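A.B. asks: Sequence and predicted structure, then a few things I'm wondering about:
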Amino acid sequence: MNESQARAEICRIGTSLYMRGYVHASAGNISVRLDDGNILITPTDACLGNLVPQELALINSGGEQINGSPASKTVLLHRGIYSANNQVSCVIHTHASHLVSLSIRGIWNEADILPPITPYYVMKVGHIPFISYRRPGDPEVATMVIECINKAIKTGKPIRGVLLDRLGPVVWHQSPSMASAVLEELEETAKLWLMSNCQAAPLNDEQIEVLRSTFGAIW
């Protein structure tokens, strides 16, 4: 994706997420890795529903800002994700309400914040590990997420996101639209899980195996 396309797509995705309640106020950030290796990222404290293409921060591969407004405080995390997985072209972080609520109320377990309660959660999202609380922008978060990515790759089950305790999800994929779809499915599954009072039965092993064999689900 070239720079002009990426600027427009980040703004489009930001507006879409904001209008549908997946982000609020100035919480959250979006980045895209360009064809030349540079990274475009939303500015610090920006409202994702009101982004301006020319104000997005352009960061080079060494982490230096080239132009735009000051980059999001989470830029180190975004750069870490890109360095750990060369298939990733977009990272999205939000403070999605149901997922933040889940982290406060109690996740399913450290390796999987939610049980596999729907087939599309298994197919489109997959395993989502939990990252214990650190302050916003803490460099240690990047290290912790990179460790999760590397561990998952070694097991043959790469992950598409993590949940930061009390700060919400960070998801990634090969394009902004694909990353946004992961975020939405993840947030809606958290909503369903909470609506069931965290009692919904997960799919059983046989049902999950059918999703693997039929759709190539990674679970």
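C.D. replies: Received the coordinates, thanks.

A.B. asks: from here on, contacts and neighbour counts on C-alpha atoms
C.D. replies: Fine.

A.B. asks: What segments of this structure are strands?
C.D. replies: 29-33, 39-41, 57-59, 65-67, 90-93, 130-131, 161-164, 168-173 (DSSP state E).

A.B. asks: Now render these as CSV, adding mean neighbour count.
C.D. replies: Below are the strands of the chain laid out as CSV (neighbours: other Cα atoms under 10 Å):
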stretch, mean neighbour count
strand 29-33, 29
strand 39-41, 28
strand 57-59, 24
strand 65-67, 15
strand 90-93, 26
strand 130-131, 23
strand 161-164, 26
strand 168-173, 26
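
A.B. asks: right, so of these, which gets closest to Lys73?
C.D. replies: When the strands of the chain are compared by Cα to Cα, strand 29-33 sits nearest Lys73, at 9.2 Å.

A.B. asks: what residue lies at the spatial centre of the protein?
C.D. replies: Val171 (1.4 Å; Cα atoms, centre = their mean).

A.B. asks: The longest helix anywhere in the chain versus strand 168-173: what angle between them?
C.D. replies: Secondary structure of the chain read by DSSP state H shows that its longest helix is helix 176-195. On the basis of axes from the mean of the first three to the mean of the last three Cα atoms, to 10 degrees, helix 176-195 is oriented at 140 degrees to strand 168-173.

A.B. asks: So what touches helix 176-195?
C.D. replies: Outside helix 176-195, the residues within contact range by Cα atoms under 8 Å, 6 or more residues apart in numbering are 9-10, 13, 17, 22, 32, 89-92, 96, 98-99, 102, 114, 117-118, 120-121, 124-125, 160, 169, 171-173, 199-200.

A.B. asks: hold the first one in mind and look at this next one:
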Amino acid sequence: MTAIGSAATHAREEICSVGKSLFDRGLTAGSTGNISVRLDDGSLLMTPTNASLGDLDPAQLSHLDAEGRHLSGDKPTKEAFLHRCMYCEREGDGAVVHLHSTHSVAVSILRDTDPDDALPPLTAYFAMRIGRLPMVPYYAPGDADLAEAVAAQASAHHAVLLANHGPVVSGKTLRQAQYAIEELEETAKLFLLLHGRDIRPLTRDQADALRPR
């Protein structure tokens, strides 16, 4: 097996493993959520449309070329454009995870959520793994304007929150993207638990010292 073939096999297995972990812990439900990995040749492995992250088959993952053309496997997720617009703006990143995780979605629905920074830095780990979290306005699923809105934020932010939809997070590796989106969801949960109470988040200086560069 070639080095590229071996890397692709590992990526397929890792996508399925991460997907099952996210599904089994209730971070995604039904056929919601999608995962992708960018291979060394620039092509993408991606979860298929209407597939449960808890029951993925490595051999059926969608394979797309660098321009987004479907090469093999099942039909890709209809939200493939979210992944591609993150990769286009973040050349050093190798994976993207998008979830409809409950607490993050709940924050995206609150009327008073700050669109420039949707969650305060409640913990050091949120500041380190997410940094600032812009919220993209609502667009209907599949709307091409959503891709443009995400791309406009992605060059400066590896994590964005889609209004009334959910988070999209990229990382240098799939594990990095997974851990970051899990930290985002846990912070959203904390934020909702504390909502309406006086809180003591990190100061701006404390958060800025930890945020990813």
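C.D. replies: All right, it came through fine. What you see is a predicted model, and the numbers here were worked out from it, not measured in a lab.

A.B. asks: quick revisit: the residue nearest to the centre of the first structure -> the second structure?
C.D. replies: Matched across to the second structure, Val171 of the first structure falls on Val169, judged by TM-score structural alignment.

A.B. asks: Which residue comes closest to its match once chain neighbours are left out?
C.D. replies: Ala159 (4.3 Å; Cα to Cα, 6 or more residues apart in numbering).

A.B. asks: Against Pro134 of the second structure, how distant is that neighbour?
C.D. replies: Computed as Cα to Cα, to the nearest Å, the Ala159 of the second structure to Pro134 of the second structure distance reads 8 Å.

A.B. asks: Thought Asn29 was touching Ile10 of the first structure, still the case?
C.D. replies: No - using Cα atoms under 8 Å, Ile10 of the first structure makes no contact with Asn29, being 9.5 Å away.

A.B. asks: whereabouts in the second structure does stretch 4-24 of the first structure align?
C.D. replies: By TM-score structural alignment, stretch 4-24 of the first structure lines up with residues 9-29 in the second structure.

A.B. asks: got the buried residues for the matching stretch?
C.D. replies: 11-23, 27-29 (16 or more other Cα atoms under 10 Å).

A.B. asks: The match of Val171 of the first structure and Val96 touch, don't they?
C.D. replies: Yes - counting by Cα under 8 Å, Val169 of the second structure sits close enough to Val96 to count as a contact (5.6 Å).

A.B. asks: Need the residues that contact stretch 72-82 of the second structure.
C.D. replies: Residues contacting stretch 72-82 of the second structure (Cα under 8 Å, 6+ apart): 34, 46-50, 59-64, 70, 141-142, 147, 150, 168.

A.B. asks: mind redoing it with 6 Å?
C.D. replies: 48-49, 60-63, 147 (Cα atoms under 6 Å, 6 or more residues apart in numbering).

A.B. asks: could you dump those residues to JSON lines with distance to Ala3 of the second structure?
C.D. replies: Listed next are the contacts of stretch 72-82 of the second structure as JSON lines, based on distance: Cα to Cα, whole Å:
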{"residue": "Pro48", "distance to Ala3 of the second structure": "25"}
{"residue": "Thr49", "distance to Ala3 of the second structure": "28"}
{"residue": "Gln60", "distance to Ala3 of the second structure": "21"}
{"residue": "Leu61", "distance to Ala3 of the second structure": "19"}
{"residue": "Ser62", "distance to Ala3 of the second structure": "20"}
{"residue": "His63", "distance to Ala3 of the second structure": "17"}
{"residue": "Ala147", "distance to Ala3 of the second structure": "33"}
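
A.B. asks: biggest separation within the residues you listed, which pair?
C.D. replies: Gln60 and Ala147 (25.4 Å).

A.B. asks: of the two, who's got more company?
C.D. replies: Between Gln60 of the second structure and Ala147, counted using other Cα atoms under 10 Å, the more crowded position is Ala147 (19 against 16).

A.B. asks: Tell me the counterpart of the more buried one in the first structure.
C.D. replies: Using TM-score structural alignment, Ala147 of the second structure lines up with Ala142 in the first structure.
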